[in-house]
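Peer 1: just coords:
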C-alpha cells in the first residue's frame, strides 16, 4: 500500500507539498499539483483513514514548547494559551527546553507517540524543512518566533516595524548617537529588530556606528555589562534601544552605577513590556507586545488545526504599541 512518503519520492517533492495538494492549498504551483496528482492516481494512494480515525481519539492535551520558563516574557503568553485551552477542556503541558535540541526532540517524541494532540512552538532549533515535515503529520503552530517561508501556521508581531518605531521615538526627540543592545543569535525577532534599528537610523540620517552596538544575552546582567562598556566610550551614546526589557532594565541600573542620569544623559527604550518595565526606576519606555493575545490566538489556531480546519499556511500579525514612560526624554 502506497504511503504519502512514496508519493513525495515519486513526484520529487516534500511530504508537506503532497499534504498541501491533498488539502487543496493555493500555495502549490499548478504544474506541481498536476504532477503530484498524477502520482497519487498512478500509485492508488489515499489518505490513511484508520490513522485519521486514530488521530480523532484525542488526548485533550497540547504541548507548549519554550526555551526558558524563567523568562518573564512568556508568562502572559502562556496565560493566554492556558485560558483558551481550559475553555475547550484541554490540558496544557509546558515543555522547557533550555534551548537544548535533545530536550526539544524528546518533547516532539511525545507528539509522535500521540501523547498530545498538537504543539505550540515559542522557539525551535528545528530547520524550516524539519518543521514543515512535522507539521504535515501533526498539528503545530509557531508563536512569536517562527521560520519564514514554510507551510506551518504562525502568529507574531511585526518586529521590524516595532523596532523602527522605538528608534524613531529616540531620533525624533533629538538623540544623535543611538546605540543598540542586541543579541547574538539568528532568531527572526533578533534579525527583524536589528533591521528596524538600521531602518530608523537611515531614515533620520544617523550613520551606522559599530562602536554603539553592544551584545547581550537577554539577561539583566548582560545589560549591566553593556553599561560598563558605554562608560568606557570616548563619546557615550545619548540613547539606547535594547532588544529586551530585562537587558534594558539591567542597562539602566548599570548606567546609574556609572554616574549617568536616566534619561537626562542617556535615554533607554526596551522591548516586550514585561511587568517589571512599569515598576523599575525610572519606568521603562518600551514596545508592548500583546502577549496574552499572542497566546490566545495561537491556541485558537492550534485548535483549528487539531479539528482539521484551515490550510496550514495561516500567518497572523498582531499590532504592537510603544509605551512611553520616564526612561526617555
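Peer 2: All right, it came through fine. Remember, predicted model here, so these are calculated numbers, not experimental data.
Peer 1: when you work out contacts or count neighbours from here on, use the C-alpha atoms and nothing else.
Peer 2: Noted.
Peer 1: show the contacting residues for the residue nearest the centre of the chain.
Peer 2: When Cα atoms, centre = their mean is applied to the chain, the residue found nearest the centroid is residue 145 (1.5 Å). Residues near residue 145 by Cα atoms under 8 Å, 6 or more residues apart in numbering: 121, 122, 123, 156, 187, 188, 189.
Peer 1: buried subset of those?
Peer 2: Burial by neighbour count, 16 or more other Cα atoms under 10 Å: within these this picks out 121, 122, 123, 156, 188, 189.
Peer 1: so which of those residues sit within strands?
Peer 2: Judged by DSSP state E, these include 121, 156 as members of strands.
Peer 1: measure the residue nearest to residue 21 when sequence neighbours are not counted to residue 22 for me?
Peer 2: Leaving aside its chain neighbours, residue 21 sits nearest to residue 33 (6.1 Å; criterion: Cα to Cα, 6 or more residues apart in numbering). According to Cα to Cα, to the nearest Å, residue 33 stands 9 Å off from residue 22.
Peer 1: next one for the comparison:
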C-alpha cells in the first residue's frame, strides 16, 4: 500500500508552515529539524517530527531516519593564499566531502584571509551557528582567543590544526611538536653545511603562527648548543607567499655572502629555490615544509635538500575524530623527513 503523501496531489501536500503552525513553533525551527541542523531542543525536535508524520510530510521510513543520531556538522577553516601544502589540504577535504557516506559528519571547508586575525575571529563566530565542531589553523592573537572562548562556551567544539593557541589548553591541538621540528632542522643544517662556519637564515610565514615561532625557537636553541660557529642572520616573514620569499632570499644573498643554510619554517618554498637558481647558490643547504609537486621537483633537481612533511590525511583524520568523538589528542603527529633518495 502506498503512503498517502506519495499519492496526494502537490497542492494537498503539507508545507513546512503547516507543521510549524500545528507544532506551535517557528518556521525556522521546523527548517532546522528537517535539515538536521543544531540548535533545537530534543523535546521540540520530537514534537516537530511527530506532527510531520501525522500530516504526511514524512513517511514512517523517513521518520525513522530522523530518529537516528544526527551526524555532526564540522567546519574546517584554513588560510587562503598560495601555500601549496594548504591548497593540498583543501583538496583532500573537498575529496572527503565528495565521497562522504550518509553517516559521516557533514563537512564544510572555508579559506580565510591569511594572517588576518579579525577575519578568522569573525569566521569562528559565523560558523558556530551551524557547526557542532570547528577545526582551524590558529592565529595567536587576542581577537582569535576571545572568539574561541566565546564559541567554546556556547557549546561548539574546537580543535586547532597545524598551529595552536597556546594560552587555551582546553582547546585540543592536532599537529607536530614544532620545537622538536625546528631543532631537527637546525641539526641537519649544521651537519650538512658545506663550510665549517658561516651564516644561516630562517624564513617564516608569520610569528603570529605559533607553529612558526616554535620552530624558530627550536632551531635557534640547537644552533646555540651544537653549532656556535654558525651565525643566524635573522628571521624574514614572507607570509607564505612565493614572491615575498623570493625577494627575501635575494636580500639574504646580498646581506650574507657566507650564507650556508636556509630553513623555511612556513610554506611557498618555490620563491626561495627560484632565487637560489638565479644566483647559482645551490650549495646552500635548504630545508622546507610540505611534500607538494613544487618541493618534490626542487629536491629531485638539487635546489632543496630536505622536506619535512605531515601527512594531510592523518591530520584531517585526527582532527575529525577529535571533534566527532571528543577523543583526546594523545600525542603530536609524527612527521616524515624526505631526501631525494627516499621520496615516496
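Peer 2: Yes, it's here. From a predicted model like this one, the values you see are computed outputs, not experimental measurements.
Peer 1: hang on, the earlier thing: more crowded one of residue 33 and residue 22 of the first structure?
Peer 2: More crowded of residue 33 of the first structure and residue 22, by other Cα atoms under 10 Å: residue 33, with 20 against 15.
Peer 1: what are the boundaries of the helices in the stretch 101-250 of the second structure?
Peer 2: Secondary structure of the stretch 101-250 of the second structure by DSSP state H, counting those that start in this stretch: the helices cover 117-128, 142-153, 178-192, 210-226, 242-255.
Peer 1: out of these, flag the one nearest residue 202 of the second structure.
Peer 2: helix 210-226 (7.5 Å; Cα to Cα).
Peer 1: correct me, but residue 262 of the first structure touches residue 252?
Peer 2: Yes: here residue 262 of the first structure lies in contact with residue 252, judged by Cα atoms under 8 Å, at a distance of 7.1 Å.
Peer 1: hang on, the earlier thing: could I get the buried ones among the contacts of residue 145 of the first structure as a markdown table with distance to residue 299 of the first structure?
Peer 2: A markdown table is the format used below for these (distance: Cα to Cα, whole Å):
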| residue | distance to residue 299 of the first structure |
| --- | --- |
| 121 | 11 |
| 122 | 12 |
| 123 | 15 |
| 156 | 13 |
| 188 | 21 |
| 189 | 20 |
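Peer 1: separation between the residue in the second structure that residue 142 of the first structure lines up against and residue 144 of the second structure?
Peer 2: Using TM-score structural alignment as the criterion, residue 142 of the first structure maps onto residue 160 of the second structure. As judged by Cα to Cα, residue 160 of the second structure and residue 144 of the second structure stand 12 Å apart.
Peer 1: joint contacts of those two?
Peer 2: By Cα under 8 Å, 6+ apart, residue 160 of the second structure and residue 144 have these common neighbours: residue 138.
Peer 1: so who does the alignment partner in the first structure of residue 180 of the second structure touch?
Peer 2: Matched to the first structure by TM-score structural alignment, residue 180 of the second structure sits across from residue 161. Contacts here follow Cα under 8 Å, 6+ apart; on that basis residue 161 of the first structure touches 193, 196.
Peer 1: can you give me the strands in the stretch 1-150 of the second structure?
Peer 2: Counting by DSSP state E, counting those that start in this stretch, the stretch 1-150 of the second structure has strands at residues 73-79, 106-112, 133-136.
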